[in-house]
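K.L.:
Generate coordinates for the sequence data below:
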Amino acid sequence: MNKVYIVEGRHDYNRLKEIDPNLMILITNGAAISMTFIEELKRLEEDNELILMVDADNAGERLRRIITRHIPSVKHIFIKKEESTSKNGKKVGIEHVNRELLKEALSDIKTPTNLSDITFEFLYDLGLLGEPDSKKRRLALCEYLNIGYVNGKNLVSRLILFGYVQKDILEALHELET
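P.N.:
A predicted model of the protein is given here:
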């Protein structure tokens, strides 16, 4: 089964080709994704492994939600915002990631499983939702798990998507606190 990487733009495409010219890459052409493109992905999904690698910004997260909604089996690569910010600090994108980090990211593919016991109540009990410092704690957890940053509402979905269970979250928080 071939791997097909899905990126937002031409610069992302070029950056990945620098790492490995043999990668199969599709470009969404930004956040305005069409249903024609979604249908193309659905056809490709039949014989290929689809891997989503979008920017760590609002447009990238929007794309991630749309594509995941239509193609639940799509796999994910996350790159932290601070690792994908341009030198002048004004732009965020895969094209700004240094070569070594990009190579590492290509081997850290998250596969959706949806086998989880995570609930909103569990995250509230841990202070990841509904507390003054919840955002800070969520950010640290998301970074530790390398699942991209999400708000409280979407944290449950992201953890469930990748099959994290309560034990995983408790262990992660314990590691973060020590």
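K.L.:
okay, CA-based contacts and neighbour counts for the rest of this
P.N.:
OK.
K.L.:
neighbours of Asp57, just the number please.
P.N.:
With neighbours defined by other CA atoms under 10 Å, the count for Asp57 comes to 16.
K.L.:
show me what contacts it?
P.N.:
The contact partners of Asp57, by CA atoms under 8 Å, 6 or more residues apart in numbering, come to Lys81, Val92.
K.L.:
Report the central residue of this protein.
P.N.:
Phe78 (3.9 Å; CA atoms, centre = their mean).
K.L.:
helix, strand or coil for it?
P.N.:
At Phe78 the chain is in coil, as set by DSSP: H, G, I helix; E, B strand; the rest coil.
K.L.:
Please tell me how far it sits from Asp55.
P.N.:
Per CA to CA, to the nearest Å, Phe78 is found 8 Å from Asp55.
K.L.:
go on, Leu101?
P.N.:
Relative to Asp55, and taking CA to CA, Leu101 is found at 14 Å.
K.L.:
neighbour-wise, which of those two wins?
P.N.:
Neighbours per residue, other CA under 10 Å: of Leu101 and Asp55, the larger number sits with Asp55, 29 against 12.
K.L.:
Tell me how many other residues crowd the nearest residue to that one once chain neighbours are set aside.
P.N.:
Residue nearest to Asp55 in three dimensions, not counting chain neighbours: Gly93, with 4.9 Å by CA to CA, 6 or more residues apart in numbering. Close neighbours of Gly93, defined as other CA under 10 Å, add up to 23.
K.L.:
His174 too?
P.N.:
Residues lying near His174 (other CA under 10 Å) number 10.
K.L.:
who does the host helix or strand of it touch, helix- and strand-wise?
P.N.:
Taking DSSP states H and E as the definition, one finds His174 inside helix 166-177. On a contact count with 3 or more CA pairs under 8 Å, 6 or more residues apart in numbering; DSSP states H and E, helix 166-177 meets helix 134-145.
K.L.:
one more to line up against the first:
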Amino acid sequence: MFQEMIVVEGKDDTTAVRRAIGADTIETGGSAIGENVLRRIELAQERRGVIILTDPDAPGERIRKIVAERVPGAKHAFLTKDEARGSRGLGVEHASDEAIRRAIDRVRGPEGGVGELQEIEWSDLLDAGLIVHASSARRRERMGELLGIGYANGKQFHKRCLMFRITREEFVAALEQLEREGL
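P.N.:
All right, here's what the predicted structure looks like:
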């Protein structure tokens, strides 16, 4: 049995997650998360741990932010937009079993990666062309994929680097891969 409970948006996401990894889920019912749902997520975090897996879109990010603020220590799993794209839209329910398993394998938590932590500075994002650059949005999207922290605007990307304790080694390795890909 899978230890952590997976926080998802709806019943179709639950079906996809159960099919892929057999985990228990808590459904938020969309971005209007009720107090009762938040209390259940807090209890799940205390008892088993929680992984947030929401759609890679604005409502999914809003849900992720609400849950993360309420439940410190929750872990995060991210699907790329390509992994979550289906013929009827974008969402966890459209992801393949393999994509969901990969997202869970790349889970990030507040404890972060391996290695000595040297915080990523705002100037690192500027030097890497992740902000104030003609291709910064695309570069951040790919860096988010490589680091397993999802897509975000510049300010949120920096916050995620700090929140998920991305090490300088991880950042540099992802940046080198980005450069090899010609982005």
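K.L.:
average offset between the helix holding His174 of structure 1 and structure 2?
P.N.:
Superposed on structure 2, helix 166-177 of structure 1 shows a mean distance of 1.9 Å to its aligned residues (mean CA distance after the TM-score superposition for structure 1).
K.L.:
What residues in structure 2 pair up with that helix?
P.N.:
Mapped onto structure 2 using TM-score structural alignment, helix 166-177 of structure 1 covers residues 168-179.
K.L.:
What residues of that stretch count as buried?
P.N.:
Arg168, Glu170, Phe171, Ala174, Leu175, Leu178 (16 or more other CA atoms under 10 Å).
K.L.:
tell me which element Ser157 of structure 1 falls in.
P.N.:
Here Ser157 of structure 1 is assigned to helix 152-161, by DSSP H and E.
K.L.:
ok so Ile51 of structure 2 is a strand residue?
P.N.:
Yes. Checked against three-state DSSP, Ile51 of structure 2 lies within a strand.
K.L.:
State the number of residues packed around it.
P.N.:
The tally of other residues near Ile51 of structure 2 (other CA under 10 Å) stands at 26.
K.L.:
The aligned partner of it in structure 1 and Ile66 of structure 1, how far apart?
P.N.:
In structure 1, Ile51 of structure 2 lines up with Ile51, judged by TM-score structural alignment. For Ile51 of structure 1, the distance to Ile66 of structure 1 (CA to CA) stands at 14 Å.
K.L.:
Lys42 of structure 1 now?
P.N.:
13 Å.
K.L.:
How about Ile77 of structure 1?
P.N.:
To Ile66 of structure 1, Ile77 of structure 1 is 16 Å away according to CA to CA.
K.L.:
neighbour count winner among the two?
P.N.:
Legend: neighbour count by other CA under 10 Å for Ile77 of structure 1 and Ile66, higher for Ile77 (21 against 15).
K.L.:
Thought Ala56 was touching the more buried one, still the case?
P.N.:
No. Look at Ile77 of structure 1 against Ala56 with CA atoms under 8 Å: they stay out of range, at 10.5 Å.
K.L.:
For the nearest residue to His70 of structure 1 once chain neighbours are set aside, which three-state class applies?
P.N.:
Sequence neighbours aside, Ile38 is the residue nearest to His70 of structure 1 in space, at 7.2 Å (criterion: CA to CA, 6+ apart). Three-state call for Ile38 of structure 1 (three-state DSSP): helix.
K.L.:
Ile38 of structure 1 contacts Ile67, correct?
P.N.:
Yes. Counting by CA under 8 Å, Ile38 of structure 1 touches Ile67, with 7.1 Å between them.
K.L.:
residue contacts, the residue opposite Val97 of structure 1 in structure 2 once aligned?
P.N.:
Using TM-score structural alignment as the criterion, Val97 of structure 1 maps onto Ala95 of structure 2. Applying CA under 8 Å, 6+ apart, we find Ala95 of structure 2 in contact with Ala16, Glu83, Ala84, Arg85, Gly86.
K.L.:
among those, who's most crowded?
P.N.:
Ranked by neighbour count (other CA under 10 Å), the contacts of Ala95 of structure 2 have Ala84 at the top, with 21 neighbours.
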